[in-house]
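# Here's my sequence, what's the structure:
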Amino acid sequence: MLSDDLSRIDLAALQALVAVQDRASFSDASELLGVNQSTISYAIKRLRKAFNDPLFVRQGNAIVATDKGDQLAQQARAILEQMAAISSPSGFDPATAEGTVTVSCNHHERMFLIPDFLRRAQREAPNAALHIFESAVDGKQQLKENTCDIVLGPVSILGDIYYRRKMFSDHYACVMDQAHELARGALTLERYCASRHVAVTHNGRWEALYFAALRAKGIELEPDVTVSSHDILERLIPGSELVATIPFRLASRLSDRLALRPFPMDVFIQIDMYWTERTHHSGLHRWARQILAEVAEKNLGDEDLRSPKKDTRKPA
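Got it, this is the predicted structure:
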């Protein structure tokens, strides 16, 4: 039988617990949930009493969870996800549906999925609000904090509360100025490594997959330039000595002023879609996920991935 203190714990208290763990701050948690800080403090006080543990302690300028606090927050998150799923209406008609769908992704996915997704979604569900966020490397955290509903990207998000669906595949290619020496002759690994490189790093927080493939061959590539996103490359590369190694699908869309050559190694890129239990049974979100999958299948089936994996041209 539950104690009196434990029986008084409600979902609002569990929300407060999860918010404090995610934000490591009572004030930030109150802002996230749209309540007063005193409400958060009172909820945590009740939880501390019910579970006979401080749950959170101050460490320097930060608030960190105790072992029991971390365990409880994980359980609370699962409960909240399940309650949200149960409360979702089973019937769904996109023509009359209201609500919000937030998709988090980066330049690669925005180029090939988002335009057609938005056009179709707005046509079929005119009353639904659609938001597109930048994920950078924060997709898992955004899902965890419920600031987005769907994450798209070449990432691996592991855990019992996450669902995954494969979307499309890609591989790397190189782009450079038309006058660059690598635009002529065989692009060997030796010539590639001897060139000057520009890399996309999402403000230094992301490393493209080809770096690990190069390291597996004992090659430590040091870019001469790093940028936060792919969208600047079309203006940065012309007239320079820089070589960018980017997904082929993006490379093929760049200006005709740039030369496109196969990357001298086979490095596979898998773009997946992730979501959580919170939206898994929601009619609106299930419909949105299906549209994204259909757009990917229509526009980005592997039969469209026609870049040669090997450089078959003879040296000039």
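# Please make it C-alpha for all contacts and neighbour counts, starting now.
Will do.
# Which of the three states applies to residue 245?
When states are read from DSSP: H, G, I helix; E, B strand; the rest coil, the local structure at residue 245 comes out as strand.
# burial of it, as a residue count?
The number of residues packed near residue 245 is 23, by other CA atoms under 10 Å.
# Residue 176 is in contact with that one, correct?
No - contact criterion CA atoms under 8 Å: residue 245 and residue 176 do not qualify, at 9.2 Å.
# What separation do you get for the residue nearest to residue 263 when sequence neighbours are not counted and residue 50?
Residue nearest to residue 263 in three dimensions, not counting chain neighbours: residue 173, with 4.5 Å by CA to CA, 6 or more residues apart in numbering. For residue 173, the distance to residue 50 equals 57 Å [CA to CA, to the nearest Å].
# just residue 302 next, same as before
The span separating residue 302 from residue 50 equals 54 Å under the rule CA to CA.
# cool, and residue 262?
On the measure of CA to CA, residue 262 and residue 50 end up 61 Å apart.
# neighbour count winner among residue 173 and residue 50?
More neighbours surround residue 173 than the other of residue 173 and residue 50, with 25 against 17 (other CA under 10 Å).
# so who does residue 108 touch?
With contacts defined as CA atoms under 8 Å, 6 or more residues apart in numbering, the neighbours of residue 108 are 247, 250.
# another one to check against the first:
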Amino acid sequence: MGDKLIGRIDLDGLQVFDAVMREGSVTRAADSLALTQSAVSHALARLRLILKDPLFVRTAGGVKPTPRAINLWDEVQDALQVLRRAVLPGEFDPFTARGTITLAVNDMIAQLLMPKLVQQLQDQAPHLRLSMPMRTFGESELRLEQGTLDFGLGLFYALQPSLRRRSLWTDDYVCLCRRGHPALAKPWTLEAFQAVHQVGVSPNGDLFTYADGALRYAGIERTVTILVSHFSCVPPMLQGTDLMALMPRFYAGAVADHYGLALLDPPFTLSPVKYELVWHERSERVASHVWLREQLVTALGRTEP
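Below you'll find the model as predicted:
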């Protein structure tokens, strides 16, 4: 749309269009907006003229949107939602809310913890879209600063002062390997751990993984011979090989039985890892974001004070 076209479309007209799309009827749309049918019809007539499209076709049960109207509606809903948040930041009705919220997570968290959140959103906010791009170190933080990402969930280190964080749960690392692995029949020492070939997980392909960060802090090196970008790749690799992986305990416990794997505590002490929810200060009081933060806490059910 050019600037002249945008200038000719008023906010009232877009709200009328949105209401007719939602209700599928001019009469019901007029009732929902507390307008006369004549006012709704005139608003639609203006939009038809400006957009050069009929937008709706009359049917026995109401009106049917044209392909142009269907394509336009997603953008109109998102734009209206942004405007409503800006003008009425304290008002938020999840059941009628529309728009998209982006939450960066890795595949491990998406696989094990997000299904419960998705169910909550389906029940309480059926029109709200949740986009979950891959959480990658550095890039997610940059996107939060730029405003192209709403939340990040995972392990975070030093953050810019403009980013807010909330602790969700703390976990520790365990060694994961196949049942019958040769290491299980020998003394489990630091030297034995370092001698075993291991699988490392790095979403952005860096050789230095989160687990290696914890190890290096403890002054320990390991032998990584396979590096993958997804946690879900690891269990099948361990199932039929003598490889080992250093995994978060909550994930290792969830997949061990299915793949016939064994959990082994490391022969040394590592600092626990803290999973956090991170967002930018600009959205600190945005009602929809406040609501989603609480949904995440409820869905995960492992929140710390």
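# Map residue 294 of structure 1 across to structure 2 for me.
When the structures are aligned by TM-score structural alignment, the residue of structure 2 matched to residue 294 of structure 1 is residue 298.
# what helix or strand is its match on?
Using DSSP states H and E, residue 298 of structure 2 sits in helix 287-300.
# Please name every helix or strand in contact with that helix.
helix 114-124 (3 or more CA pairs under 8 Å, 6 or more residues apart in numbering; DSSP states H and E).
# From residue 148 of structure 2, how far out is the residue most central in space within structure 2?
Of all residues in structure 2, the one closest to the mean position by CA atoms, centre = their mean is residue 103, 2.6 Å from it. Distance from residue 103 of structure 2 to residue 148 of structure 2, counting by CA to CA: 10 Å.
# Then residue 286 of structure 2?
Counting by CA to CA - residue 286 of structure 2 and residue 148 of structure 2 are separated by 15 Å.
# okay, these two: which has more neighbours?
In this comparison of residue 286 of structure 2 against residue 148, neighbours counted by other CA under 10 Å, the higher total goes to residue 286 at 17 against 12.
# all helices for the stretch 201-305 of structure 2, in order.
210-217, 234-239, 249-259, 287-300 (DSSP state H, counting those that start in this stretch).
# Pick the most buried one from the ones you listed.
Of the helices of the stretch 201-305 of structure 2, the one with the most neighbours on average (mean count of other CA atoms under 10 Å) is helix 234-239, at a mean of 20.
# Pull up the aligned stretch in structure 1 for that one.
On structure 1, the counterpart of helix 234-239 of structure 2 by TM-score structural alignment is residues 233-238.
# Tell me who's in contact with the residue opposite residue 95 of structure 1 in structure 2 once aligned.
Applying TM-score structural alignment, one finds that residue 95 of structure 1 aligns to residue 95 in structure 2. Contact analysis of residue 95 of structure 2 by CA under 8 Å, 6+ apart lists 124-127.
# so how far is stretch 125-144 of structure 2 from its chain's centroid?
From the chain centre to the centre of stretch 125-144 of structure 2 is a distance of 5 Å (CA atoms, centre = their mean, to the nearest Å).
# now swap in stretch 20-37 of structure 1 and tell me
Using CA atoms, centre = their mean, the mean C-alpha position of stretch 20-37 of structure 1 is found 23 Å from that of the whole chain.
# What of stretch 286-302 of structure 2?
Relative to the chain's own centre, stretch 286-302 of structure 2 is displaced by 12 Å; criterion: CA atoms, centre = their mean.
# quick one: the longest strand along structure 1 to structure 2 mean distance?
Within structure 1, and with DSSP state E defining each element, the longest strand by residue count is strand 162-177. On the superposed models, the aligned residues of structure 2 are on average 0.8 Å from strand 162-177 of structure 1, with distances taken as mean CA distance after the TM-score superposition for structure 1.
# packing partners for the helix or strand that comes right after that strand?
From strand 162-177 of structure 1 onward toward the C-terminus, using DSSP H and E, the following helix or strand is helix 189-193. Helix 189-193 of structure 1 makes packing contacts with no helix or strand when contacts are defined by 3+ CA pairs under 8 Å, 6+ apart.
# quick one: helix 189-193 of structure 1 aligns where in structure 2?
Helix 189-193 of structure 1 corresponds to residues 190-194 in structure 2, going by TM-score structural alignment.
# ok, residue 131 of structure 2 - contacts?
Residue 131 of structure 2 is in contact with 100-103, counting by CA under 8 Å, 6+ apart.
# possible to save those residues as a markdown table with secondary structure and distance to residue 87 of structure 2?
Conversion of those to a markdown table gives the following (DSSP: H, G, I helix; E, B strand; the rest coil; distance: CA to CA, whole Å):
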| residue | secondary structure | distance to residue 87 of structure 2 |
| --- | --- | --- |
| 100 | strand | 18 |
| 101 | strand | 19 |
| 102 | strand | 22 |
| 103 | strand | 24 |
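# Just the buried ones among those residues, please.
A residue is treated as buried here by neighbour count (16 or more other CA atoms under 10 Å); on that basis the buried members of those are 101-103.
# with the residues you listed in mind, which one is nearest to residue 250 of structure 2?
Minimum separation from residue 250 of structure 2 among those (CA to CA) is found for residue 103, which lies at 20.5 Å.
# Would you confirm that the closest one contacts residue 149?
Yes - between residue 103 of structure 2 and residue 149 a contact is recorded at 6.8 Å, counting by CA under 8 Å.
# Show the contacting residues for residue 293 of structure 1.
Per CA under 8 Å, 6+ apart, neighbours of residue 293 of structure 1: residue 167.
# Give me the distance between it and residue 235 of structure 1.
When distances are taken as CA to CA, residue 293 of structure 1 and residue 235 of structure 1 turn out to be 32 Å apart.
# again with residue 261 of structure 1
Following CA to CA, the distance that separates residue 261 of structure 1 from residue 235 of structure 1 is 18 Å.
# Also residue 242 of structure 1?
If you measure residue 242 of structure 1 against residue 235 of structure 1 using CA to CA, the figure is 12 Å.
# Could you do residue 68 of structure 1 as well?
Going from residue 68 of structure 1 to residue 235 of structure 1 by CA to CA gives 52 Å.
# next one: residue 272 of structure 1
The gap separating residue 272 of structure 1 from residue 235 of structure 1 is 29 Å, by CA to CA.
# One more: residue 157 of structure 1?
Residue 157 of structure 1 sits 33 Å away from residue 235 of structure 1, going by CA to CA.
# just residue 228 of structure 1 next, same as before
The span separating residue 228 of structure 1 from residue 235 of structure 1 equals 14 Å under the rule CA to CA.
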